[in-house]
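Student: quick one: sequence and predicted model below, then my questions.
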Amino acid sequence: MTTIPLTVRGAELLREELHRLKTVERHAVIQAIAEARAQGDLSENAEYDAAKDKQGFIEGRILELESKLAAAQVIDPAAVDAGGRVVFGATVDLSDEDSGNEVTYQIVGDDEADLKTGRISISSPIARALIGKEAGDVAVVMAPGGERHYEIVEVRYE
């Protein structure tokens, strides 16, 4: 089985979602199925069909989360000492060499990625270009609009 890298925060978010699905969502959908079943004829009961579909989605997501957590390799960025190199969990300040714009990204697992909050997936092109580099290095990223050059300003493990 392949391990799935997760930060401590990412693993906690998956555990919270799993707990919510098992303790709240699962019980709510069972109640909805019971109420729809009480209405009688199930062959033309849209509420029953919708509740069964939702139950299937919830059960599938529970299995998916349990599998991911079982295969998770939880990495605490604060405990990482990579000697200033960019590694999984690192927070990297970058400067776009063309525009001069500065951005900050944390490299996280696929399930944690959220560009709006500055978290990019380890499998993204920019993260792959950054891995192994240090402050002062230039990362070349193949973007849809062409090649982009980012200078690494600072690497932090927080």
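Tutor: Looks like it came in fine.

Student: contacts, neighbours, all on C-alpha from now
Tutor: Fine.

Student: tally of neighbours for Gln39?
Tutor: As a burial measure, the neighbour count of Gln39 was computed by other Cα atoms under 10 Å and equals 11.

Student: over to it. Which of the three states is it?
Tutor: The assignment at Gln39 comes out as coil when based on DSSP: H, G, I helix; E, B strand; the rest coil.

Student: distance-wise, check it relative to Ile33.
Tutor: 10 Å (Cα to Cα, to the nearest Å).

Student: equivalent analysis for Asn101, please.
Tutor: Following Cα to Cα, the distance that separates Asn101 from Ile33 is 53 Å.

Student: not counting the longest strand belonging to the chain itself, show me its contacts.
Tutor: For the chain, the strand that runs over the most residues, judged by DSSP state E, is strand 146-156. If you take Cα atoms under 8 Å, 6 or more residues apart in numbering as the criterion, strand 146-156 is touched by 84-86, 90-98, 133-142.

Student: comparison target, given below:
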Amino acid sequence: MSEKEVLLTKEGLSRLEDELEHLKTVKRREVAARIKQALAFGDISENSEYDDAKNEQAFIESRIVKLEKMLRNARLISEDDIQSEVVGLGSKVKLKDLEYEDEFEYMIVSSAEADPGEAKISDESPVGEALIGKKPGDVIEVEVPAGIVRYQIISVNGRQ
């Protein structure tokens, strides 16, 4: 079975590579030092410092494996891949909330680099999925946890 291709922006690829490097060079050493220190306390059967450090080590190693797999299957989205007037992966989309008249901008990215705090939403999220293939002027209606929202697409990649 072939592994799923992970589409990434240049920025997303760089961020994942940086995270992997940090985990391998900094976090692994830190947690190894904590384990060594906890072992120095003696009996590990009731040693919460040891248990915490081992749990963190397992999380770090799991994340390293996940990042290595993502990067191994990564394909960079080039500017040519981004359709100018149709929403796709890598598109910057300006939306207007039709109920509250608010305007905001999202970048559509893969789930591997989604970060709502940075206005990067996954193409697999309800809003991201509804936007794919749409053009400026189109209206989407999406069911989200807070209810149904309606957005009008103002522009895609700066084009109205």
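Tutor: The structure has been received and is ready for your questions. Just so we're clear, the structure is a prediction, and the values are computed from it rather than from any experiment.

Student: follow-up on the earlier one: between Asn101 and Ile33 of the first structure, who's got more neighbours?
Tutor: Ile33 (19 against 10).

Student: was I right about that one contacting Lys54?
Tutor: No: between Ile33 of the first structure and Lys54 there is no contact under Cα atoms under 8 Å: 9.8 Å.

Student: can you flag the buried ones in the contacts of strand 146-156 of the first structure?
Tutor: 85-86, 90-96, 133-135, 138-141 (16 or more other Cα atoms under 10 Å).

Student: grab the longest helix from the second structure for me.
Tutor: If you go by DSSP state H, the second structure has its longest helix at helix 48-72.

Student: and Val87 of the second structure, which of the three is it?
Tutor: Val87 of the second structure falls in the coil class when you classify it by three-state DSSP.

Student: what does Glu12 of the first structure give?
Tutor: Secondary structure of Glu12 of the first structure, reduced to three states by three-state DSSP: helix.

Student: that one matches what in the second structure?
Tutor: Across the two structures, Glu12 of the first structure finds its equivalent in Ser14 of the second structure, going by TM-score structural alignment.

Student: so how many other residues sit close to its match?
Tutor: When neighbours are counted by other Cα under 10 Å, Ser14 of the second structure registers 12.

Student: check the gap between it and Asp138 of the second structure for me.
Tutor: Using Cα to Cα, one obtains 33 Å as the distance from Ser14 of the second structure to Asp138 of the second structure.

Student: check Glu46 of the second structure too.
Tutor: Shown here: Glu46 of the second structure relative to Asp138 of the second structure, a distance of 61 Å by Cα to Cα.

Student: ok, now Ala119 of the second structure?
Tutor: When Cα to Cα is applied, the distance between Ala119 of the second structure and Asp138 of the second structure equals 20 Å.

Student: just the buried residues of the longest strand of the first structure, please?
Tutor: Using 16+ other Cα under 10 Å as the burial criterion, the residues of strand 146-156 of the first structure that qualify are Arg148, His149, Tyr150, Glu151, Ile152, Val153, Glu154, Val155, Arg156.

Student: show me what the third one aligns to in the second structure.
Tutor: Put plainly, it is Tyr150 of the first structure. In the second structure, Tyr150 of the first structure lines up with Tyr151, judged by TM-score structural alignment.

Student: pretty sure Ala36 of the first structure contacts Ser43?
Tutor: No: with contacts defined as Cα under 8 Å, Ala36 of the first structure does not count as touching Ser43, sitting 11.4 Å away.

Student: neighbour-wise, which of the two wins?
Tutor: Neighbours of Ala36 of the first structure and Ser43, each counted by other Cα under 10 Å, are more numerous for Ala36; the result is 20 against 8.

Student: now do the contacts for the more buried one.
Tutor: Remark: with contacts taken as Cα under 8 Å, 6+ apart, Ala36 of the first structure is in contact with Asn45, Glu47, Tyr48.

Student: want to throw these into TSV with distance to Lys68 of the first structure?
Tutor: As requested, these are exported to TSV (distance: Cα to Cα, whole Å):
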residue	distance to Lys68 of the first structure
Asn45	35
Glu47	31
Tyr48	30
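
Student: which of these lies closest to Lys22 of the first structure?
Tutor: Among those, Tyr48 lies closest to Lys22 of the first structure (Cα to Cα), at 20.2 Å.
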